[in-house]
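Provided below are the primary sequence and the corresponding predicted coordinates.
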Amino acid sequence: MPERLADARAEEILKKVIVNYILTGEPVGSRTVSKMSREGLSPASIRNVMSDLEEMGLLAQPHTSAGRVPTDKGYRYYVDTLLQPARLGSRDKVLIDESLTRIGGEFSEAMEIIPRLLSRLSSQVGYVIAPPIKDAVLKHIEFVRLHDRKVLCVFVDRSGVVSHRIIEVAEEYDQGNLERAGHYLVEEFSGLTLGEIRARLVALMAMEKAAFDQLLRDAVTLGTRYLDAEQDERRLVLEGTTNIMKHPEFSDVETMRRLFVTFEQKHRLVNLLDRCIDQPGVRVVIGSETSDPALGSLALVTSPCQVDERSTGLLGILGPTRMEYERAVSLVDYISRLLSSLLTSHLH
């Protein structure tokens, strides 16, 4: 939490500049703030305060004759100190409640519905990240022979999320052996996380029995191959990326190109958002705080959502640093709380 400004008038002027800039996207001049001032401050007085705020790094002046715009530090002060989350209207709540009712306790449905809902309500990019694969609880797994030494593995976790991966194996398997190996893994390890399953498979590999029991050997080999390939994977769903194109900040073709490359390289967003998963409640990451140059013009509003007793995912909104933080925070907070309640109550 940044230290509060000693001058309440400076704080009020900073808020007016930020709110006006978010609405218009244009640098805010002293005359504009003067017209909004309840104290009837003159443009000259406001210019002096804005100059002080610029020296503090909270505002910047793009050109000598232009007004001021917020810096990342200014947005941070606004979010941490001045932000009053907006109250969601009844129409928004009805739409959210009806959309989440269709999920029916299945996180796989949430992965499709929530990003679209967040994007629609915010006019930004909505996203959901599944829990780390090592925390996924096994419900079903099966192996399908493709060709040569390639096998398709289909994994279904307890929350209904389906993952699939092609793995390469050292020997050829017929389909019968693959089906028996899948049945064995489900019977022995259903209800355990993939991290727990992997530890048990490693222990089984050390047993002499695994060398002589064909079914056990196949199950251990195929299971560990899949788990080794999946252990660092996270599924990320983005919706509304074209909304970014509406903002003047991204009108430059090269800026837009770099941004869409980042959207394609989803691991960069996942790595950033993973830092937020252990922190309860809504978190806002602004511009340079991302430590990724390609994301320096973006802000993320994110919150964990409880998928089950052991697993936590993330959902949120991504947009320009000039976003409506009040509405974004309110949407993310309301949806994450409601979704967590829906998913966890469904388990009992």
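Sure thing, it's come through.

C-alpha only now, for contacts and for neighbours.
Fine.

ranges for the strands of the stretch 151-300 of the chain?
Applying DSSP state E, counting those that start in this stretch to the stretch 151-300 of the chain gives strands spanning 162-168, 236-239, 283-286, 298-306.

so of the ones you listed, which one's packed in deepest?
For the strands of the stretch 151-300 of the chain, average neighbour numbers computed from mean count of other CA atoms under 10 Å are highest in strand 298-306, which has a mean of 25.

So what touches the helix or strand just after that one?
Sequence-wise, the next helix or strand downstream of strand 298-306 (DSSP states H and E) is strand 312-320. Residues outside strand 312-320 that contact it (CA atoms under 8 Å, 6 or more residues apart in numbering): 114-115, 118-119, 122, 124-132, 244, 247, 249, 273, 277, 297-307, 328, 332, 336.

got the strands of the stretch 151-300 of the chain as CSV, with distance to V49 columns?
Shown next, in CSV, are those (distance: least, CA to CA, whole Å):
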stretch, distance to V49
strand 162-168, 56
strand 236-239, 41
strand 283-286, 24
strand 298-306, 27
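
right, and those strands - which one's nearest A60?
Ranking the strands of the stretch 151-300 of the chain by proximity to A60 (CA to CA) places strand 283-286 first, at 16.0 Å.

Touching that closest one from outside, list them.
Residues outside strand 283-286 that contact it (CA under 8 Å, 6+ apart): 72, 75-76, 79, 276, 296, 298-303, 321.

cutoff 7 Å now
72, 298-303, 321 (CA atoms under 7 Å, 6 or more residues apart in numbering).

where do the helices sit along this protein?
Assigned by DSSP state H, the helices in the chain fall at 8-24, 30-36, 43-55, 72-77, 90-101, 107-122, 175-189, 194-205, 209-212, 214-230, 253-264, 266-274, 325-345.

re earlier: counting neighbours, which of the contacts of strand 312-320 end up buried?
With neighbours counted using 16 or more other CA atoms under 10 Å, the contacts of strand 312-320 contain these buried positions: 114-115, 118-119, 122, 124-132, 244, 249, 273, 277, 297-307, 328, 332, 336.

Okay, one more to line up with it:
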Amino acid sequence: IRNVMADLEEAGLLEQPHSSAGRVPSRAGYHLYIRSLMETQEVSESERQRIDGDLRAAPAPAERLIGTSAQLLSELSGQIGVLVTPAFGETVLEAVDFVPLSGRRVLCVVVSESGFVENKLLESEEEIGRDELVRISNYLTENFRGKTLRAIRERLLAMMREERAQVDRLLARAISLASQGLEPRGERDLVFEGTAQLLGHRELLLDVDRVRRLLDAFAERQHLVALLNQCLDGNGVRVVIGEDSEVTSDLGLSLVARPFGVEGGARGSLGILGPSRMPYERIIPLVDYLGESLSRALLESASRRGERG
């Protein structure tokens, strides 16, 4: 056995984290196991029913589906469930509404085809009445529904330079408000559930500095968002272990993730973050099934809104 262990260590499949520790699988060892040796376990019927039932019961808007999915990922895996929402600028417009507040302040409400809702407080150049805001909302919805918010904003900025916008007051106000309301945010939203789950792992409880780095990563968010963004390409599940990324290497964790979203529309990604020794044979199919189920739920939600419209 010692000879076999030595051969595996020489091949880079086992490693010894520190002198007093035993040998554990390396990043390469885990990937070899997942790629060539692992026998995946199907998601159980009870888990499928739980996932599909909870997603069907989640009320609109789409953000509720996202929150429910993060909770399901965490509870069914015993790890941390993480999601990043689709990029605001890549979502497809369903409707836009401008609501007068007080003085020159206006609330812009943007609803995407997949059900995501974005609220933004704007300051108009002059006070605009409710009736005119309704006309502006109707004009933008009727003329730009079905286009991405980024494409709409680019078109509006081009229209600002056209002669018609100089003489048409309603159009000029519509362009001004919409260009502010549809301005993309800097990054996607990160949603996560179950950070307390990892504190149940003995190796983390004994490593206070590692726990601090983990909590800092969730507080700062941008590094985890960047990691999940790497999983947007393709349609399958991606496994990120240890030195595969700076984030997982620093935290000593692994990520199992896949994209979700309506076909042809903006996409986000979801996954499970946990120790490198997590049961991949169960986690990988769970992430895959939940990604498919969330995509289907978003599509059904969009279809229901289309029927009502």
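Great, that's in hand. Nothing here was measured: the structure is a model prediction, and the numbers come from that model.

Would you pull the TM-score for this pair?
Overlay of the two chains. TM-score (TM-score structural alignment, normalised by the length of the second structure): 0.86; 301 aligned residues with a CA RMSD of 2.6 Å.

re earlier: hmm, which two among the contacts of strand 283-286 of the first structure are most spread apart?
Farthest-apart pair in the contacts of strand 283-286 of the first structure is D72 and S303; separation 20.4 Å (CA to CA).

residue in the first structure matching L171 of the second structure?
Under the alignment by TM-score structural alignment, L171 of the second structure pairs with L216 in the first structure.

can you count the residues close to I197 of the first structure?
Residues lying near I197 of the first structure (other CA atoms under 10 Å) number 22.

which one in the second structure is aligned with it?
Checking TM-score structural alignment: I197 of the first structure goes with I152.

measure its match to A158 of the second structure for me?
As judged by CA to CA, to the nearest Å, I152 of the second structure and A158 of the second structure stand 10 Å apart.

What's the match for T141 of the second structure in the first structure?
Using TM-score structural alignment, T141 of the second structure sits opposite V186 in the first structure.

For its match, give me its contacts.
By CA under 7 Å, 6+ apart, the residues touching V186 of the first structure are 140-141.

follow-up on the earlier one: right, and the strands of the stretch 151-300 of the first structure - which one's nearest H140 of the first structure?
strand 162-168 (9.4 Å).

quick check: angle from that closest one to helix 107-122?
Taking axes from the mean of the first three to the mean of the last three CA atoms, to 10 degrees, one finds strand 162-168 of the first structure and helix 107-122 inclined to each other by 120 degrees.

Give me the mean deviation of strand 162-168 of the first structure from the second structure.
Taking mean CA distance after the TM-score superposition for the first structure, the mean distance separating strand 162-168 of the first structure from the aligned residues in the second structure is 2.8 Å.

what packs against that strand?
strand 150-157 (3 or more CA pairs under 7 Å, 6 or more residues apart in numbering; DSSP states H and E).

any residues touching the strand it packs on, and which ones?
For strand 150-157 of the first structure, contacts defined as CA under 7 Å, 6+ apart pick out 136-146, 162-169.

Please repeat the previous calculation with a cut-off of 8 Å.
Residues from elsewhere that reach strand 150-157 of the first structure (CA under 8 Å, 6+ apart): 136-146, 162-169, 226.

Just send the helices of the first structure back as CSV, with distance to I286 of the first structure too.
Formatted as CSV, the helices of the first structure follow (distance: least, CA to CA, whole Å):
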stretch, distance to I286 of the first structure
helix 8-24, 14
helix 30-36, 24
helix 43-55, 18
helix 72-77, 6
helix 90-101, 25
helix 107-122, 17
helix 175-189, 42
helix 194-205, 33
helix 209-212, 52
helix 214-230, 31
helix 253-264, 15
helix 266-274, 12
helix 325-345, 11
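
Could you say which one of those comes nearest to V282 of the first structure?
Closest of the helices of the first structure to V282 of the first structure is helix 325-345, at 6.1 Å (criterion: CA to CA).

Skipping adjacent residues, who's closest to R296 of the second structure in space?
Leaving aside its chain neighbours, R296 of the second structure sits nearest to V262 (7.6 Å; criterion: CA to CA, 6 or more residues apart in numbering).

Please give me every residue in contact with the corresponding residue of the first structure for that neighbour.
Correspondence of V262 of the second structure to the first structure, assessed by TM-score structural alignment: V307. For V307 of the first structure, the contacting residues are 107, 131, 159, 313, 340, 343-344, by CA under 8 Å, 6+ apart.

Tell me which of those residues persist in the second structure.
Retained in the second structure by both residues aligned by TM-score structural alignment, their matches' CA atoms under 8 Å are the following of the contacts of V307 of the first structure: 159, 340, 343-344.

Quick one: map S340 of the first structure onto the second structure.
With TM-score structural alignment as the criterion, S340 of the first structure lines up with S295 in the second structure.

Look up how far E292 of the second structure lies from the residue lying closest to that match once chain neighbours are set aside.
Spatially, and ignoring its direct neighbours in sequence, S295 of the second structure is nearest to G261 (4.8 Å; CA to CA, 6+ apart). G261 of the second structure sits 9 Å away from E292 of the second structure, going by CA to CA.

before we move on, what about E154 of the second structure?
For E154 of the second structure, the distance to E292 of the second structure - CA to CA - is 32 Å.

And for E75 of the second structure?
Distance of E75 of the second structure to E292 of the second structure, computed by CA to CA: 18 Å.

go on, R130 of the second structure?
For R130 of the second structure, the distance to E292 of the second structure (CA to CA) stands at 42 Å.

before we move on, what about R50 of the second structure?
The gap separating R50 of the second structure from E292 of the second structure is 14 Å, by CA to CA.

do A217 of the second structure as well
Separation of A217 of the second structure from E292 of the second structure (CA to CA) stands at 27 Å.

G89 of the second structure now?
The value you get for G89 of the second structure to E292 of the second structure, if CA to CA is used, is 23 Å.

cool, V24 of the second structure as well?
Noted for V24 of the second structure: a distance of 33 Å to E292 of the second structure, by CA to CA.

residues near the residue mapped onto R50 of the second structure from the first structure, how many?
Using TM-score structural alignment as the criterion, R50 of the second structure maps onto L95 of the first structure. With neighbours defined by other CA under 10 Å, the count for L95 of the first structure comes to 12.

cool, and A10 of the first structure?
A total of 17 residues lie near A10 of the first structure under the criterion other CA under 10 Å.

Now do the same contact list for D288 of the second structure.
Contacts for D288 of the second structure were tallied using CA under 8 Å, 6+ apart; they are 236-237, 257-258.

now the first structure: which of the residues you listed match?
Retained in the first structure: 236-237, 258, out of these (criterion both residues aligned by TM-score structural alignment, their matches' CA under 8 Å).

State the distance from S74 of the second structure to V43 of the second structure.
When CA to CA is the yardstick, S74 of the second structure and V43 of the second structure sit 15 Å from each other.
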